[in-house]
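Visitor: Compute the structure for the input listed below.
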Amino acid sequence: MRDVIIIGAGGGGPVVAKELAARGLDVLLLEAGPRHANPRTEWTHFENDANNPLTGFFRLGPSDRSKPAWFREWPQNSFVWQVSGVGGTTQHYYGNSPRAYPGVFNDYTGADREQYDIAHRFPFGYAEMVPYFEWVEATLPVQTAAMGTKEQTWFRGCETLGIPVQTTKTTTGPSYRPQENAILQPGGNAGRTSDRDLLQYPKATGCTFCGYCFQGCMQPIAAPRNQFAKRSTDNSYVPMALTAEVWSAGGRPVELITDAYVTRVHTEQRQGGLAATGVTWRDNASGEEHREDARVVVMSGGCTENPRLWFNSGLPNPNDWVGRGYTDHHFDWLIGSFDGDTGNSKGPGSSARLEMPGYGGLENVGLPPALEAFAMTLSDSGIRGQYDNDNGSAGPWDGPAGRVIGPELKELLSGGIDTLLNALVITDDDVEPDNRVTLSAFPADEHGPVPKVSFRQRQRSARTLRNREFMARKAAELLRGAGAKKVYRINWAPLILHVQSSMRMGESAADSVLDANAESRAVRRLFIADNSALANSLGGPNPTLTTQAVATRTAEKIFQRYFGGDPWVRAESPVVSTDPRISVRLGELGL
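Guide: Sure thing, here's the model as predicted:
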């Protein structure tokens, strides 16, 4: 029998695996998708190679890409970037790691308290979270982003809005700042040259400004895996988990099995109620099924897959909140067109932001050509000006919202994509009970009934809609202030990237699946450690850092409750993933 089985090696599962293995527990980490152990031979920087949802190396499917991707039902106009494999969606995130706003926690007493979704707060205080934020920030590590031309242009616009520069990690009011991101700072020749020979490790370290963050980081050339610039979990927590005995006295390495699709969580009645006892997983290549037992099970499959596995396992859902509250950040996208060079496609993908607590935030996102084209066409308004509707048709942008086509598109791109500047609108959303995951009526696949995600786009709460319009107008003001000659609003359809809360923790058993320790209220010894455990939309900040901080806290609670251990976050300094001893060990393992 194992001590702990963790289902999913995306943004949260490896955090729990690393922390518990470091304390000497026997941890099995199961991942449904592949492990890209040699990115430089398995990946390219070509956007379609990476991001095609059917054939890309970042897709929802098994390691064998000759086999079809796994089907998920999305009945509304939307697009989901769901990724299976070690690292999960952190493989294509931008490393953005802002802390959640204090206003979403239950100890917040600020004058703007009513601006937040106070009905769905975290069941503990921000002050309690700070040490866990600090632990993850030191472990990844999280650092102030490297700056370039697009950031300089962005900040020029921010300066015209009359708000201050933020100088702390905790957001206390309207402000702007460089991103706090999980990308190693450029060192040596990095960021100083485009000469490939000079950008090889150790002549260059950290971010080389290649501009291809979304295609997975494999820079600098010749660097060991744990020195890759972007600190996706496949480059940070997973290498640490697999080499736990190297850096932690008494630690033991995690066993990682990939292409292992968990189809059932097993339970039994014990004194005190129903308890998780193990899992059944299916080998994607052979089709063979395996049973593993454990003292604790942790689900980290994500906001869509966790509810599916719950339902397919026949686990109890007494308050009907399993799969409910599927919450995102009601994105929108605005583009400024400039006469001069903005550096849009160069450097870290997203290194500057603006904060508006109670409403959300804005991020500058620089993109290579195909992703820029995607962002310009993902509209819920159709072709720009085609429909007379209220979807962003009137505002401080040029003309109605919608995708740009024809002569106007030619004009917009006449100077190339490096004359554009993008603003991503990220709202503070209310938890919407009718946004949910259920089982689809479509035929089951080899792993059982497939999930259906019902997602309301236009019937959101009045506060969420208000927030989106407010932040879209701020984005237009910022772009104008930066010098844009024209500003276009796309009115994005749902792009499911920042998604959370489908298995939420909460203050009340009436509307949450998990208690304050992220343990299931209905099944003892069953925990959840990914975005789906988050209580709300965090006020708007990107969810990964908060997910990883909560996962660290969850690991500590597991260790204390079921293995008689002491807390560690306040007593020790975290071991960072760039420890040179790990590089030596990774070389021995061929990693």
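
Visitor: CA only for contacts and neighbour counts going forward, please
Guide: Will do.

Visitor: if you go through the stretch 151-300 of the chain in chain order, where are the helices?
Guide: In the stretch 151-300 of the chain, helices defined by DSSP state H, counting those that start in this stretch lie at 237-242, 244-247, listed in chain order.

Visitor: now the longest one, how far from the centre of its chain.
Guide: Looking back up the chat, that one is helix 237-242. Offset of helix 237-242 from its chain centre (CA atoms, centre = their mean, to the nearest Å): 18 Å.

Visitor: which parts of stretch 426-436 are buried?
Guide: By 16 or more other CA atoms under 10 Å, the buried positions in stretch 426-436 come out as 426-432, 435-436.

Visitor: closest to Asp566 among the residues you listed?
Guide: Sorting the buried residues of stretch 426-436 by distance to Asp566 puts Val431 at the head of the list, at 34.2 Å, by CA to CA.

Visitor: tell me the most buried of the helices of the stretch 151-300 of the chain?
Guide: Ranked by mean neighbour count, the helices of the stretch 151-300 of the chain are led by helix 237-242 with a mean of 27 (mean count of other CA atoms under 10 Å).

Visitor: about what we covered before: the helices of the stretch 151-300 of the chain: which one's closest to Asp530?
Guide: Using CA to CA as the criterion, the shortest distance between Asp530 and the helices of the stretch 151-300 of the chain is 14.0 Å, found for helix 237-242.

Visitor: To Arg463, which of the helices of the stretch 151-300 of the chain lies closest?
Guide: Judged by CA to CA, the one of the helices of the stretch 151-300 of the chain that comes nearest to Arg463 is helix 237-242, at 36.8 Å.

Visitor: just checking, what packs against that closest one?
Guide: Contacts of helix 237-242 with other secondary structure elements, assessed using 3 or more CA pairs under 8 Å, 6 or more residues apart in numbering; DSSP states H and E, are made with helix 13-22, helix 580-588.

Visitor: okay if I get the helices of the stretch 151-300 of the chain as CSV plus distance to Lys557?
Guide: Putting these into CSV (distance: least, CA to CA, whole Å) gives the following:
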stretch, distance to Lys557
helix 237-242, 18
helix 244-247, 20
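
Visitor: So for His329, which of the ones you listed sits nearest?
Guide: Between His329 and these, the shortest separation by CA to CA is 26.2 Å, and it involves helix 237-242.

Visitor: got the contact list for the closest one?
Guide: Where contact means CA atoms under 8 Å, 6 or more residues apart in numbering, the residues beyond helix 237-242 that reach it are 14-15, 17-19, 21-22, 140, 225-226, 253-256, 577, 582, 586.

Visitor: sorry, back to before: can you flag which of the buried residues of stretch 426-436 belong to strands?
Guide: Among the buried residues of stretch 426-436, the members falling in strands are 426-427, 436 (criterion: DSSP state E).

Visitor: now these as TSV including distance to Met218?
Guide: Supplementary listing: these in TSV, determined by distance: CA to CA, whole Å:
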residue	distance to Met218
Ile426	28
Thr427	31
Arg436	36
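
Visitor: structure for this one too, so we can compare:
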Amino acid sequence: MPDVIVIGAGGGGPVVAKELAQRGLDVLLLEGGSRNANIEAKWTRLEDDANNPLWGYLRFGADDREMPWWQRDHPQNSQVFHVAGVGGTTAHYFGNSPRTPPGVFAGYAGPDAGAYDTAHRFPFTYEEFRPYLEWVEDTLPILTAPMGTKEEIFFRGCERIGLPVLRQRDTTHDSYRPQENAILQPEGTAGRTTDPALLTYPQAQGCTMCGGCLQGCNLPRQAPRNLKAKRSTDNSYVPMALTADRWAPGGRAVTLVSDAFVTKIHTRTTLLGAPQAVGVTWRDTRTGAVTRVDAKVVVMAGSVVENPRLWLNSGLPNPNGWVGRGLTDHALDWVTGIFDEDTDQDKGQDSACRADFPGRGAIENVGLGPATQVLSMLLSDSGVRGAYGNGRGVTGPWDGKTGRPLGLELKDTMRDNNKLLNMLILTDDDVEAKNRVLRSPLPPDRNGPMPKARMYKRVRSARTLRNREWLAAKAVEIMRAAGARKVIRIDMAPLMLHTQSSMRMGHRASDSVLNADGEARAVRNLFIADNSALPNSVGGVNPTLTTQALATRTAEKIFTRHFGGDPWVNVEAPLSSADDRVTQAVVAAGIT
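Guide: Okay, the predicted model is just below:
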């Protein structure tokens, strides 16, 4: 019987598992997808091979790509961009790790305090939270991204419209800067050549600048797993968790079981009449075998979509109706500029610079290969540019009406992929009860009733819509100042890539699932430690760093409240996942 069961090995679950195992607890980590071992042999740089949502190796489905993907019910024009397997969606994220702006936390009284979703702030202060951000920044580690041509062009546009440079990690005012990314810096031959023969560890270390972040990171070749460049959790927290007995005095190695899809959380009734989590049942996705195991504490980290599904399928209480409600997605939008000069957009880290506008959201540069570039411009809610407007097709400072380019316009746009520059709009959107995850009326799959993700895009709060339009216009302004000869706005349909808040923590029991410690209000000893626990859209910044800092804080609360341990943040110094002691442990354990 383990001390703690963690459900999900994506962005948050391995953080909890590593931190508790390091301090001597017996942790069982269950992942519905595959182990993602031997990635050098299995993963390629081919865009469709990796990212095809039906059969790509980074899809949401079983490791056997001959089997159907795990379906979700999308009642609107949308896509949920999630990945199954150890590492979860961090396997294809860009490593972007900006800090959450202080304005989304309790007690904030800055001049822009009223610009945020003031009804759904974090139930503690930024000053309390900052040490957990610093802990994760040191653990991964998070470093300033190396710059290239596309970043130079982005900065040129920001400078010409008068934006100042941000010279710190705390985001407090409108500004631009290099990204702080969870990617190891290039060393040796890395970043200096594209010759595969020269990009083998230890001759090459860190980021090879290959431009394939979205396809998962298996470089440098022959590097130990914890020294692969991108710090997705399969390359960072998971290796640390699996070897905690080797590098942490008194630590215990986490037990990881993959292909284990959890279908039920079990509870018992306490003497006070409240339900308490006592264990889980999972289904082996290869054999169909069903297993139950009990523990003192259960942690849900299965994703913004799967956590509500598991809660509802388990028959857990939902007294205020907020399980699955409040889904935020940064109301993403996409702006593409066409240049006469080379942008080298498919070289280097995929997203290495950004501009932040606290209270409104952010804009970041995204470099893509040609296949994903086309895909990014086709997911629109405004129809086809110049053909039909689909009820929107609005005009603005961009060229023509919003919408997807097709036919001759698409051919002209894609004439040279390295003359394009993309800007992703990250809107600081409001928590809204109508945006939610619930059980689908469609027939169940092998793992039970499916989730239905309902995201209203056109009927959003006035603040969300205002922020989105302002940021899109600002992106066009930067693009034109940088020298673009043509700018296209896509009006992106919901791309549930930055998904948050479906099991939110909060101040009030009336509109939150979790208390300020990350524990479920309605079920004792049940915690949530992934994006779904976030109380709001974190000011429109990329959510992974915030989620991992919150998971670190939740792990500390579990350790002190349920196992009699002492707090560690502000007392201990974190160990980097790329530390020599970790590397030696990973190599000795044969983790690939």
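
Visitor: ok, so of the ones in strands among the buried residues of stretch 426-436 of structure 1, who is nearest Thr277 of structure 1?
Guide: Of these, the one sitting nearest to Thr277 of structure 1 (CA to CA) turns out to be Arg436, at 27.0 Å.

Visitor: where do the strands sit along the stretch 101-250 of structure 2?
Guide: Ranges of strands within the stretch 101-250 of structure 2 are 143-144, 175-178, 180-181, 187-188, 204-205, based on DSSP state E, counting those that start in this stretch.

Visitor: Among those strands, which comes closest to Trp43 of structure 2?
Guide: Within these, the stretch nearest Trp43 of structure 2 is strand 204-205; the backing value is 18.8 Å (CA to CA).

Visitor: which other helices and strands contact the closest one?
Guide: Under the contact rule (3+ CA pairs under 8 Å, 6+ apart), strand 204-205 of structure 2 is packed against strand 187-188.

Visitor: residues in structure 1 aligned with the strand it packs on?
Guide: Equivalent residues of strand 187-188 of structure 2 are located at 187-188 in structure 1, counting by TM-score structural alignment.

Visitor: what about that stretch, how far off from structure 2?
Guide: Per the superposition on structure 2, stretch 187-188 of structure 1 and its aligned residues are separated by 0.8 Å on average (mean CA distance after the TM-score superposition for structure 1).

Visitor: what comes into contact with that stretch?
Guide: Applying CA under 8 Å, 6+ apart, the set of residues contacting stretch 187-188 of structure 1 from outside is 202-207.

Visitor: Only whichever of these are buried, select them in PyMOL.
Guide: Here is the PyMOL command that selects the buried residues among these (16+ other CA under 10 Å):
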select buried, resi 202+204+205+206+207
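
Visitor: Is the equivalent of Lys452 of structure 2 over in structure 1 in a helix, a strand, or coil?
Guide: In structure 1, the position corresponding to Lys452 of structure 2 is occupied by Lys452, as judged by TM-score structural alignment. Under the three-state scheme (DSSP: H, G, I helix; E, B strand; the rest coil), the conformation of Lys452 of structure 1 reads as strand.

Visitor: was I right about Lys452 of structure 1 contacting Phe71?
Guide: No - in this structure, Lys452 of structure 1 is not within contact of Phe71 by CA atoms under 8 Å, at 9.7 Å.

Visitor: So which of these two has more stuff around it?
Guide: When neighbours are counted by other CA atoms under 10 Å, Lys452 comes out ahead of the other of Lys452 of structure 1 and Phe71, with 20 against 16.

Visitor: Quick one: residues contacting the more buried one.
Guide: With contact set as CA under 8 Å, 6+ apart, Lys452 of structure 1 has these partners: 72-75, 437-440.

Visitor: Repeat that for Gly278 of structure 1.
Guide: Gly278 of structure 1 makes contacts with 5, 265-267, 291-297, as judged by CA under 8 Å, 6+ apart.

Visitor: what's the closest non-adjacent residue to it?
Guide: Closest residue to Gly278 of structure 1 apart from its sequence neighbours, by CA to CA, 6 or more residues apart in numbering: Asp293 at 3.9 Å.

Visitor: Relative to Val279 of structure 1, how far out is the one you found?
Guide: The spacing between Asp293 of structure 1 and Val279 of structure 1, counted by CA to CA, to the nearest Å, is 6 Å.

Visitor: Tell me which stretches of the stretch 251-400 of structure 2 form strands.
Guide: Taking DSSP E, counting those that start in this stretch as the criterion, the stretch 251-400 of structure 2 contains strands spanning 255-257, 260-269, 275-284, 290-294, 297-300, 333-338, 353-357, 361-366.

Visitor: Turn these into CSV, columns for distance to Gly383 of structure 2.
Guide: Formatted as CSV, the entries for the strands of the stretch 251-400 of structure 2 read as follows, by distance: least, CA to CA, whole Å:
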stretch, distance to Gly383 of structure 2
strand 255-257, 44
strand 260-269, 38
strand 275-284, 42
strand 290-294, 46
strand 297-300, 38
strand 333-338, 14
strand 353-357, 28
strand 361-366, 23
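
Visitor: so which of those comes closest to Ala551 of structure 2?
Guide: The stretch from the strands of the stretch 251-400 of structure 2 with the least distance to Ala551 of structure 2 (CA to CA) is strand 297-300; that distance is 10.1 Å.

Visitor: which secondary structure elements does the closest one contact?
Guide: Contacts defined by 3+ CA pairs under 8 Å, 6+ apart place strand 297-300 of structure 2 against strand 4-7, strand 275-284, strand 526-528.

Visitor: give me that answer again for 10 Å
Guide: Secondary structure elements in contact with strand 297-300 of structure 2, counted by 3 or more CA pairs under 10 Å, 6 or more residues apart in numbering; DSSP states H and E, are strand 4-7, helix 13-22, strand 27-30, strand 260-269, strand 275-284, helix 306-313, strand 526-528, helix 544-562.

Visitor: matching residues in structure 1 for the first one?
Guide: Just to be clear, that refers to strand 4-7 of structure 2. The aligned range for strand 4-7 of structure 2 in structure 1 is 4-7, by TM-score structural alignment.
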